[in-house]
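Peer 1: what shape does this take:
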Amino acid sequence: MAETEGQEQPRRSFDWNLLHTFMVIVQEGSITRAAERLLYRQPTVSNALRRLEEQLGKRLVDRGPGRFELTEHGSVLYRECQEICGSIGRLRQLLDDDGAELTGHLTIHMASHVAFSPLDETLAEFHARHPKVSLDIDIGTSSHVIASVLAKQATLGICLVHEKHPRLDYRLLYREHFGFFCGPRHRLFRRRGLSLEDLGGENFVSFRTDQLTDALRPVAMLRAQLPEQGPTVGTSSNLEEVRRMIVAGLGIGPLPIHVVEREVRDELLWRLPPYEEPPAVDIYVVTNPRATLGRAERLFLDALIARSGVEQLGPLVLPGNRRMAP
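Peer 2: The predicted structure is shown next:
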């Protein structure tokens, strides 16, 4: 349907830079901090928010002394801004893909405890074949990974999944099992014949997602079976830091069993009960079907999926309805 002149005029006069400024304001939760990040003066950022609200005819942020809250309209706009700005940020990469020697950039967002040999093998083989493709791996919480893929800021995500977002695709990579461990300074180190009851009341170290409502729900459920819940004395989103606190003797805590096999052999860590049927957590590769992938991104994703033995993606649709096989 052809657009009327009235429909075209708002689009032509709209300042799309305001969306980026709005996204930064929300991320920083403050006009002042947003101005510092954008290297603008505070009145400039405040005026940008006012202009955006005027152009849309909606109040986006409720502000006051000690208060900064998105309105319902502001929340809707922020979700859309993430996707819009993610798409804009990918334009240069997509336009640079001219079909000559493969170039481009891969952005992978992962949870910190992903230890999966097919991923390592895919990275090695892909780099050997396409050395001009650059790579960025960002480590964060599973919720951060999901948000990045949803906003098209990541080629793919690899993480734990508590609830599946309806706008994303999920493919199971592997299942890992968590065990409880302690370090050499802990009183339970080298103790044999322990039961789950022996862990009651102990100081605990864990991941921030070790919650009944989050990605490590199976671990949280096991903790709930302890006869006495000890205090949580340390948390982190990073496996290395959780492991550091356990080895340092701050408390006992969960770690992926296959990831710490060497530390157990070297007696830097000691496995605690339960020894049978440890909590299982599924690790997924997460993609955004609405994101237009560059050739390098698509080839890498197809290679990872093929090597991992999960369901293959469909063929890549290129401009002009041309199709490219993996």
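
Peer 1: make it CA atoms for all contacts and neighbour counts henceforth
Peer 2: Fine.

Peer 1: my read: Glu267 touches Arg185, true?
Peer 2: No. Glu267 lies out of contact with Arg185 (CA atoms under 8 Å); the separation is 11.3 Å.

Peer 1: distance of Val76 from Pro254?
Peer 2: Computed as CA to CA, to the nearest Å, the Val76 to Pro254 distance reads 37 Å.

Peer 1: likewise for Leu77?
Peer 2: 39 Å.

Peer 1: what about the strands in the stretch 201-326 of the chain?
Peer 2: Secondary structure of the stretch 201-326 of the chain (DSSP state E, counting those that start in this stretch): strands at 204-207, 232-236, 253-256, 270-272, 280-287, 316-317, 323-324.

Peer 1: out of those, the one nearest Asn17 is which?
Peer 2: strand 280-287 (27.0 Å; CA to CA).

Peer 1: here is the second sequence; please produce its structure so I can put it next to the first one:
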Amino acid sequence: MGVNFDLNDLQAFRAVVELGSFRKAAEAVNISQPALSRRIEKLEEALGVRLFERTTRSVTLTTVGRVFAPSAEQLLDDLDVALLGIRDVSSSRLGHVNIACVPSVAYYFLPNVIASYHRRFPRIRVKLLDSSANEVLGAVISGEADFGVSFMGSQEPEVEFKLLLQERFVAACRRDHPLARKKRVTWNELYEHEYVSVDKTSGNRLLLDQALSGVAPPAPSICETRHVTTMLGLVEAGLGVAAVPSMAMPGRDHPILTSVPLVEPVVKRRVGIVRRRGRPLTPAAQEFHRAIVESKRDGFASSDGPGDGPSEGAAASERAKGKRAS
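Peer 2: As a prediction, the model looks like this:
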């Protein structure tokens, strides 16, 4: 038995699913609302089921519609992948991209990347999964995310880690703190002051514990958090100092926070893109992937150099209109 519907009908269906409105969907695919309704009716007739429950106020998927929606999305994504390289379909398609990232990437760097991406592709929705490094890996492996940005790779053979840059850990403190006047701070000097830290569930904590096996703080931290961004809030509130990745720091113009490079030892971490091996990116995800790589090249600089690395990196990011993040 032949299937009596076409690509336009599937695109109309996806538009209604994503926008939740026949009017908005018609505007998105550049046709009249009656024409869009006819496409949906044609699809329903071809499948022999109702896909939407429609009232004067709302449009919702039926049970069958909810089952069919992921398959329709996959069909359209597969077609876009097939067309990639023949013509640029990303700028005209209505779709989405799911990105998993560690929280400080979501807080400082990705907002500027997303803003630039939205200006280029206003019809593509971005879903941001800001989670721990382990959860980023899980989202990539399960397919919940198209790819991830993290500082942890994986031993699993189906996951690949592409290095973007290396960054060093710095001492985050208030501008009125004694450490703010120094050019560099040893870990032992840091621990002479009240400090806050990340807890044992954090990937940063695991990295630091391994790198600082020979450094013993004389006292425990006064507060533990799960995420670096929360820890910076505590530092800003005056609870103490903290060791944070340099990219997590705001720029030079921040009125309260500053940072000083940490030495003896210099501790670095590798930040990169995590992908599931052998799984092609959709055109929408490929364009977002390219935007991240370009931001790194244009201004998302490494903090390996001498001097106040994070401030230099932040200044470069501002020149590229993209702040940095961990």
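
Peer 1: before we move on, the earlier item: which one's more surrounded, Val76 and Pro254 of structure 1?
Peer 2: A direct count of neighbours by other CA atoms under 10 Å for Val76 of structure 1 and Pro254 places Pro254 higher, at 27 against 12.

Peer 1: quick one, what contacts the more buried one?
Peer 2: Counting by CA atoms under 8 Å, 6 or more residues apart in numbering, Pro254 of structure 1 makes contact with Phe178, Gly179, Phe180, Phe181, Val205, Ser206, Val219.

Peer 1: redo that, cut-off 10 Å
Peer 2: Each residue near Pro254 of structure 1 by CA atoms under 10 Å, 6 or more residues apart in numbering is listed here: 177-182, 204-207, 210, 216, 219-220, 223, 239, 242-243, 246, 271-272, 279.

Peer 1: quick one: what's aligned to it in structure 2?
Peer 2: In structure 2, the residue matched to Pro254 of structure 1 (TM-score structural alignment) is Ala243.

Peer 1: how near is that match to Val185 of structure 2?
Peer 2: Taking CA to CA, one finds Ala243 of structure 2 at 11 Å from Val185 of structure 2.

Peer 1: the longest strand seen in structure 2 aligns to what range in structure 1?
Peer 2: Among the elements of type strand in structure 2, defined by DSSP state E, the one spanning the most residues is strand 159-174. Aligned by TM-score structural alignment, strand 159-174 of structure 2 falls on residues 168-183 of structure 1.

Peer 1: buried stuff in that stretch?
Peer 2: Buried positions in stretch 168-183 of structure 1, judged by neighbour count with 16 or more other CA atoms under 10 Å: 170-174, 176-183.

Peer 1: would you mind giving those as a markdown table with distance to Leu102 of structure 1 added?
Peer 2: Listed next are the buried residues of stretch 168-183 of structure 1 as a markdown table, based on distance: CA to CA, whole Å:
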| residue | distance to Leu102 of structure 1 |
| --- | --- |
| Tyr170 | 27 |
| Arg171 | 26 |
| Leu172 | 28 |
| Leu173 | 26 |
| Tyr174 | 29 |
| Glu176 | 34 |
| His177 | 38 |
| Phe178 | 39 |
| Gly179 | 42 |
| Phe180 | 45 |
| Phe181 | 45 |
| Cys182 | 47 |
| Gly183 | 47 |
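
Peer 1: ok, so of the residues you listed, who is nearest His127 of structure 1?
Peer 2: Looking across the buried residues of stretch 168-183 of structure 1 and measuring by CA to CA, the closest to His127 of structure 1 is Leu173, at 21.0 Å.

Peer 1: ok, and the closest non-adjacent residue to the closest one?
Peer 2: Tyr284 (5.2 Å; CA to CA, 6 or more residues apart in numbering).

Peer 1: need the counterpart of the one you found in structure 2.
Peer 2: Checking TM-score structural alignment: Tyr284 of structure 1 goes with Gly272.

Peer 1: shouldn't its match be in contact with Gln166?
Peer 2: Yes. Counting by CA atoms under 10 Å, Gln166 is a contact partner of Gly272 of structure 2 at 8.8 Å.

Peer 1: what do those two both touch?
Peer 2: Contact criterion CA under 10 Å, 6+ apart; residues shared by Gly272 of structure 2 and Gln166: Phe151.

Peer 1: please report how far His177 of structure 1 lies from Val259 of structure 1.
Peer 2: Counting by CA to CA, the gap from His177 of structure 1 to Val259 of structure 1 is 10 Å.

Peer 1: kindly name the residues of structure 2 that line up with stretch 127-147 of structure 1.
Peer 2: The aligned range for stretch 127-147 of structure 1 is 118-138, by TM-score structural alignment.

Peer 1: so which bits of the matching stretch are buried?
Peer 2: Within stretch 118-138 of structure 2, the residues scored as buried using 16+ other CA under 10 Å are 121, 123-126, 128-138.

Peer 1: can you find the partner of Arg243 of structure 1 in structure 2?
Peer 2: In structure 2, Arg243 of structure 1 lands on Leu232 (TM-score structural alignment).

Peer 1: list the residues that contact its match.
Peer 2: Applying CA under 10 Å, 6+ apart to Leu232 of structure 2 gives the contacts 172-174, 196-197, 225, 238-244, 248-250, 257.

Peer 1: and what of Ile273 of structure 2?
Peer 2: Ile273 of structure 2 touches 100-101, 147-153, 160-164, 289, 292-293, counting by CA under 10 Å, 6+ apart.

Peer 1: so the closest residue to Thr155 of structure 1 other than its chain neighbours, which of the three states?
Peer 2: Leaving aside its chain neighbours, Thr155 of structure 1 sits nearest to Thr107 (5.2 Å; criterion: CA to CA, 6+ apart). Taken by DSSP: H, G, I helix; E, B strand; the rest coil, the conformation at Thr107 of structure 1 corresponds to strand.

Peer 1: translate Thr107 of structure 1 into the numbering of structure 2.
Peer 2: Per TM-score structural alignment, Thr107 of structure 1 is aligned with Asn98.

Peer 1: could you check how far its match is from Leu239 of structure 2?
Peer 2: From Asn98 of structure 2 to Leu239 of structure 2 the distance is 36 Å (CA to CA).

Peer 1: how about Trp187 of structure 2?
Peer 2: 18 Å.

Peer 1: all helices for the stretch 101-250 of structure 1, in order.
Peer 2: 117-129, 142-150, 217-223, 239-247 (DSSP state H, counting those that start in this stretch).

Peer 1: need the contact list for Arg208 of structure 1.
Peer 2: Counting by CA under 10 Å, 6+ apart, Arg208 of structure 1 makes contact with Thr141, Asp214, Ala215, Leu216, Gly234, Thr235, Ser236, Ser237, Asn238, Val242.
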